[in-house]
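Colleague: pasted the sequence and its predicted model underneath.
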Amino acid sequence: MKKPELLAPAGDLEKLKIAITYGADAVYLGGEAFGLRASAKNFTIEEMEEGIKFAHERNKKVYVTLNIIPHNDDLIGLSEYVKTLENIGVDAVLVADPGIFSIVKDNTKDMEIHLSTQANTTNYQTAKFWYDQGVKRVVVARELSLEEIKDIIDKTPEELEIEAFVHGAMCISYSGRCLLSNYMTHRDANRGECAQSCRWKYYLVEEKRPGEYYPIVEDEKGTYIYNSKDLCMLKHIPELIESGIHSFKIEGRMKTPYYVATVVRAYRMLIDEYLKDPENYKPSEKWLEEIKKASYRDFTTGFYFGKPDDKEQLYTTSSYIRTYDFAGLVLDYDESTGIATIEQRNRIFVGNEIEVFGPNKEHFVQKVEKMWNEKGEEIEVAPHPKQIIKMKMDNPVEKWDMLRMAIENN
């Protein structure tokens, strides 16, 4: 049985390092142009180089998105850019457009090319066509069932890798090819500027009754008619692995480092647990509960087991559910004293109950008994963003471990 790749989003350099530390086999990221997340911090070439070095030292991979649907002006500078990506050691690029595909082929010696989900691949003949052109991997459209994906795998060359989304936001438009944002805000979703208009509140207005707003459902607050639940396939790790999908993709380059760590950790633990002993594997609800400690919408399995119905939509709100706050990131730990150096991310008070978690291990709970600032002065609260503090820990911790607090304890 093949071990699948766990592929995580990296919206910036810190998220890249956290994703890899918490168990991702590869990350995907965008540069300052040509990718579909214009609002993310994205990467300069220098940051990419640092991220690639960090990943390659740990035998992990870095993929760069070039998956906009380009207009003529968007192609300016692309030839030089892809040459630079190859020179700094990028492992693959993701493309959705034949023009960008041809520019990559013509300007690199042996760059691995992945076909983005934006290309809407929904059948084995299309997948085979792109393989024949030189594509190494196809990211299939989110609108496929597991049976359809298995059929594509069975009817395409074994060397062609299939990647599929397993977790994160779902799009109301077909695999992200959306005109709604452009129409509503003049921000082109297909060029990286999506305003998430599908998450807005909408009312119905009849043509001859301007100014009379009717809720689409019986709710005085209106309705979010386009708003999908989030994809979560954590309970279906065996089916995903047995299908032959090569890469399990997590959505979320705009999400927080805490979100990335929480979700990657849960999928890593369950993938490894299943592969260790498939016959006796029993999925634990605790990992689903762990994922819910990061902000989330209600979950759906999307199209994997049939076409979604109205139960897969959220008609009442576009807000995320948030029950825990990211409190701090461990920078260092002194084994002789049991004291950790922590970068604060949300206010911490002496007396707070915190949970501490890290890659490949269970979390533990403790009360904050004492804290010190950088000068060694004892403090009752750490109120400043990214304040460096020291804290006595009940159990050993490591760099990159995280602290979180239930919101009611804040």
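Modeller: Good, I have the coordinates. Residues are numbered from 1 along each chain as shown.

Colleague: all contacts plus neighbour counts: C-alpha atoms, from now on.
Modeller: Fine.

Colleague: tell me the SS of the closest residue to residue 108 other than its chain neighbours?
Modeller: Distances taken as C-alpha to C-alpha, 6 or more residues apart in numbering put residue 83 closest to residue 108, at 5.9 Å, once the chain neighbours are dropped. The local conformation at residue 83, judged by DSSP: H, G, I helix; E, B strand; the rest coil, is helix.

Colleague: do I have it right that residue 83 meets residue 106?
Modeller: No: checked against C-alpha atoms under 8 Å, the pair residue 83 and residue 106 is beyond contact range at 9.9 Å.

Colleague: quick one: which of those two has more around it?
Modeller: Between residue 83 and residue 106, residue 83 has the larger neighbour count (other C-alpha atoms under 10 Å), namely 16 against 13.

Colleague: distance check, that one against residue 213.
Modeller: Look at residue 83 and residue 213: by C-alpha to C-alpha, to the nearest Å, they are 54 Å apart.

Colleague: element containing the nearest residue to residue 233 once chain neighbours are set aside, please.
Modeller: Leaving out its chain neighbours, the residue that sits closest to residue 233 by C-alpha to C-alpha, 6+ apart is residue 166, at 5.4 Å. Per DSSP states H and E: residue 166 is located in strand 161-168.

Colleague: mind listing residues that contact that strand?
Modeller: For strand 161-168, contacts defined as C-alpha atoms under 8 Å, 6 or more residues apart in numbering pick out 136-142, 153, 230-234, 245-252.

Colleague: for this structure, longest strand please?
Modeller: In the chain, assigned by DSSP state E, the strand with the most residues is strand 324-334.

Colleague: put this next to the first one:
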Amino acid sequence: MEIDRTPELLSPAGNWDCARAAVANGADAIFFGLSKFNARLRADNFTDEDLPELMDFLHAHGVKGFVTMNTLIFTSELEAAEAQLRLLERAGVDAIIVQDLGLAMLCRTVAPSIEIHASTQMTITSPEGLEFIDSLYKLDRAVLSRELSLTEINKFHPSECVPLEVFVHGALCVAYSGQCLTSESLGQRSANRGECAQACRMPYELVVDGETVDMGEKRYLLSPQDLAAVDLIPELVAQGVVSYKIEGRLKTPEYVAAVTRVYRKAIDDAVAKRPSTITKRDRYAMEMTFSRGLSTGWLAGTNHPYLTHGKFGKKRGVRIGTVENCGPGWIVLNQEGEHGLKAGDGIVFDAGENRNLEQGTRIWKVDGDVLNFHRKHSKINWDRIKPGIVIYKTDDPKLNAEVKALWKNAKLTPLKDGLNIKATGIAGTSLTLECNGISVSTSEILEPAENRPLTTELLVKQLGRLGNTNYQLGSVENQVEEGLILPVSALNRLRRALVEKLDQQAAALPPIEKPISKRTLANIMPEKVTTDTKAPELSVLTRHPHQIEAALENGVKRIYADFEDIRRYKDAVEIVRAAGGDATIHLATPRIQKPQETGYFKFIDRSAPDGVLIRNLGAVTYFAEKDYYRTGDFSLNCANPATAKILKERAALDHLTLSYDLNIQQLLDMLNQAPSDWFELTLHQHMPMFHMEHCVFCTFMSEGTSYKDCGRPCEKHQVQLRDRVGQLHTLMADVGCRNTLFNGRAQTAARFYNDVRSTGLHRYRIDFLNEDATATSLTLQAYQQLLSNKTDGHLLWQDLGVMEKLGVTEGTLEVKS
């Protein structure tokens, strides 16, 4: 079947008003969530009861509806997910946007008429990764990661591959979608479960080599500007990208209306290959409805300081100018740009201070360049207002009314069936109309006309009067003998008779019932095979050569190496080989692989390890035919047995690291419904929270814009970020200059060990960060005591609390109360 590659505008809808705003302003499709299994649980969302009405509304207006099921699914939720998929199919939902590999397979199994759109949460960053996912499901669409540039997107060959969807407007997550564990690690609110706490929008302090750096007004080190790719639409259309996605299910209907309207113009202009029809007022409305500053994100290429300036982390509006002079209740404005100020507008004074302390108010009166404020109601501390302070316009009531009218006053006319009518008759007979297999005739006779004969024009005019019906006129085929006449009243009666018969025909038709799949969840679940319990094994992930040496000295048999500089992988292999014995060395791929980065895999290949720790979908494809032991790491998000089965059987992985999103009960549920021999549990680690294309080193420690001119401060300094509660977190860069922020407190599963061990799980892992040789050995020995039953988890917990500088946490493993 030929793929429809007509460009599609996809708008967000967190509620009914947003859905209407999207439809009224030209969306081809909307995406929305229900009360569970969606990555925006804070949106109003729709209920199961809303679905039939919503889908009828959308389809009546020629708009598609996509449901977001873009979260990880836990074992105990699979039956509920199956029920929801069947509900979506019955309601006529066009597609689901899905993250979880097992859920996508479940959809293909139990609701095959629903399209599968691979979410950006799947972290599809390379053609190789897309190839693997498409091999599983024959995807209907893939939503690419937001970190890809136009050049990188073009490497997918968009006009030939799986139809591609690209985010073009809205908030940018600083971490790769599907790879952010920050909210989960710090507060058990997983971004992979729709509970993101937006830790990236908080202030951080930069600590370099133990010293806090004075960053001035730059406090929001992880908060990128919002994405606005409106000027890049022509290039994306030319490449063959199919869908253009606007982020914002938590935004207002005014935001949806204003932004949808702008991108409708941009796409139509690009398709027609005409100059842009977007006005300055359009752009102003787009920025005022919501922005943290607008940028082209990663689409135009890497420019770290441009993307994340660090000055604020929430809605800002439009920069208007600076304070030239001031006094109690007034300022003289040094105006910038074309969007002036008027009475009633809201402003904020940006003095580069703590954003929780900054001052804002509404303008009372404008007198030229002088802005006056109501002394009684503005509540401004004028002693803090100084010349040079920047002013942003944060609210424009007049614009708000204009934008609200774009959806509130819009007349939404449903699409109607186009009737193709054939008219026949000769002198002395009736006029007959035929349409859709129905025939009606007049009781009046066609007679020769002295004037106003029955022309095609007259037939079209009278038969087209279908305003209050479910139909509109498509075409009229006039086969009436020329020069005949019929009273207009008779023609009108005939039209009404045709409509009545068409309505009767439609009512008599049985509803279109989609075949109900007889396959169920059981068809995709693995068989729980009970095997002889194996002795526990402890593996170690190392990030420095001295940690490998400590692991060897303590008898560890499986060693993973995850070095920032993969050129040192050969040294890692040599250290293990030189030690003799039966220890094996497994090299970690980067978390992310972009187009034309298979060179990283080739370097691992040339290093000749015993195995590979696979962290991304592209690596699954590359190493599929290689003769290595292949371990799937946590970043593959294995959170339920159905996903595990796919990764074991279709990705041919030898064993899998259990997802870091699982708490202890969810982990036990998983192990009790899938072979325990498939898995490995990370017992101890500093949780990798943010994994980012954004480079803090380049942005705030250099004068450069990318790795080409930053001077590589990451190689010269030890860097930490201090959060707002005073906790220090370690920042590291990888081979691709991607940054990972590691939780400062180590997480341990020590107290849960006996429960997990009772399931038969025998593989356990410790991940080290920057521990020296002594700390590495002490930690290893402590866990070896646990695995050999020479201590218990509670005692080890207490010992670790003393050994670790900042103590330990059970973090993501804790069960919410």
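Modeller: Received the coordinates, thanks. Bear in mind the structure is a predicted one, so any value in this text is a computation, not a measurement.

Colleague: which other helices and strands contact the longest strand of the first structure?
Modeller: Applying 3 or more C-alpha pairs under 8 Å, 6 or more residues apart in numbering; DSSP states H and E, one finds that strand 324-334 of the first structure makes contact with strand 339-344, strand 402-406.

Colleague: can you give me the angle that strand makes with strand 402-406?
Modeller: 150 degrees (axes from the mean of the first three to the mean of the last three C-alpha atoms, to 10 degrees).

Colleague: and residue 170 of the second structure, how far from residue 287 of the second structure?
Modeller: Note on residue 170 of the second structure: its distance to residue 287 of the second structure, by C-alpha to C-alpha, is 10 Å.

Colleague: centroid residue for the second structure?
Modeller: Centroid check for the second structure by C-alpha atoms, centre = their mean gives residue 120 as the closest residue, at 4.6 Å.

Colleague: contact partners for the aligned residue in the first structure for it?
Modeller: Aligned by TM-score structural alignment, residue 120 of the second structure pairs with residue 117 of the first structure. Counting by C-alpha under 8 Å, 6+ apart, residue 117 of the first structure makes contact with 96, 138, 139, 140, 141, 142, 175.

Colleague: try residue 146 of the second structure
Modeller: Residue 146 of the second structure makes contact with 120, 166, 167, 172, 176, 297, 298, 299, according to C-alpha under 8 Å, 6+ apart.

Colleague: same question, residue 24 of the first structure
Modeller: Going by C-alpha under 8 Å, 6+ apart, residue 24 of the first structure touches 5, 6, 7, 8, 60, 264, 268.

Colleague: can you give me the helices in the first structure?
Modeller: Secondary structure of the first structure (DSSP state H): helices located at 13-21, 45-56, 78-87, 98-107, 124-133, 146-154, 180-185, 237-243, 257-276, 285-291.

Colleague: what's next to the fourth one, contact-wise?
Modeller: For helix 98-107 of the first structure, the surrounding residues in contact (C-alpha under 8 Å, 6+ apart) are 66, 75, 78, 79, 80, 82, 83, 95, 111, 113.

Colleague: buried subset of the residues you listed?
Modeller: Among the contacts of helix 98-107 of the first structure, those classed as buried by 16 or more other C-alpha atoms under 10 Å are 66, 78, 79, 82, 83, 95, 111, 113.

Colleague: quick one: the residue lying farthest from the centre of the first structure from residue 218 of the first structure, how far?
Modeller: Within the first structure, the residue lying farthest from the chain centre (C-alpha atoms, centre = their mean) is residue 208, at 44.3 Å. Distance check for residue 208 of the first structure against residue 218 of the first structure: by C-alpha to C-alpha, it reads 21 Å.

Colleague: what's around residue 391 of the first structure, how many residues?
Modeller: 20.

Colleague: same deal with residue 182 of the first structure?
Modeller: A count of nearby residues for residue 182 of the first structure, using other C-alpha under 10 Å, gives 17.

Colleague: can you tell me the closest non-neighbouring residue to it?
Modeller: Residue 182 of the first structure sits nearest to residue 188 (C-alpha to C-alpha, 6+ apart), 4.6 Å away.

Colleague: could you check how far that neighbour is from residue 349 of the first structure?
Modeller: 44 Å.

Colleague: what of residue 314 of the first structure?
Modeller: Separation of residue 314 of the first structure from residue 349 of the first structure (C-alpha to C-alpha) stands at 36 Å.

Colleague: one more: residue 224 of the first structure?
Modeller: In terms of C-alpha to C-alpha, residue 224 of the first structure sits 38 Å off from residue 349 of the first structure.

Colleague: among those two, which residue is more densely surrounded?
Modeller: Between residue 224 of the first structure and residue 349, counted using other C-alpha under 10 Å, residue 224 has the larger neighbour count: 23 against 19.

Colleague: give me every residue that touches that one.
Modeller: 198, 199, 200, 201, 202, 314, 315, 316, 317, 318 are the contacts of residue 224 of the first structure under C-alpha under 8 Å, 6+ apart.

Colleague: ok, 10 Å please
Modeller: Residues counted as contacts of residue 224 of the first structure (C-alpha atoms under 10 Å, 6 or more residues apart in numbering) are 197-203, 215-217, 313-318.

Colleague: for the residues you listed, which two are the farthest from each other?
Modeller: 197 and 217 (18.8 Å; C-alpha to C-alpha).

Colleague: more crowded one of these two?
Modeller: residue 197 (21 against 15).
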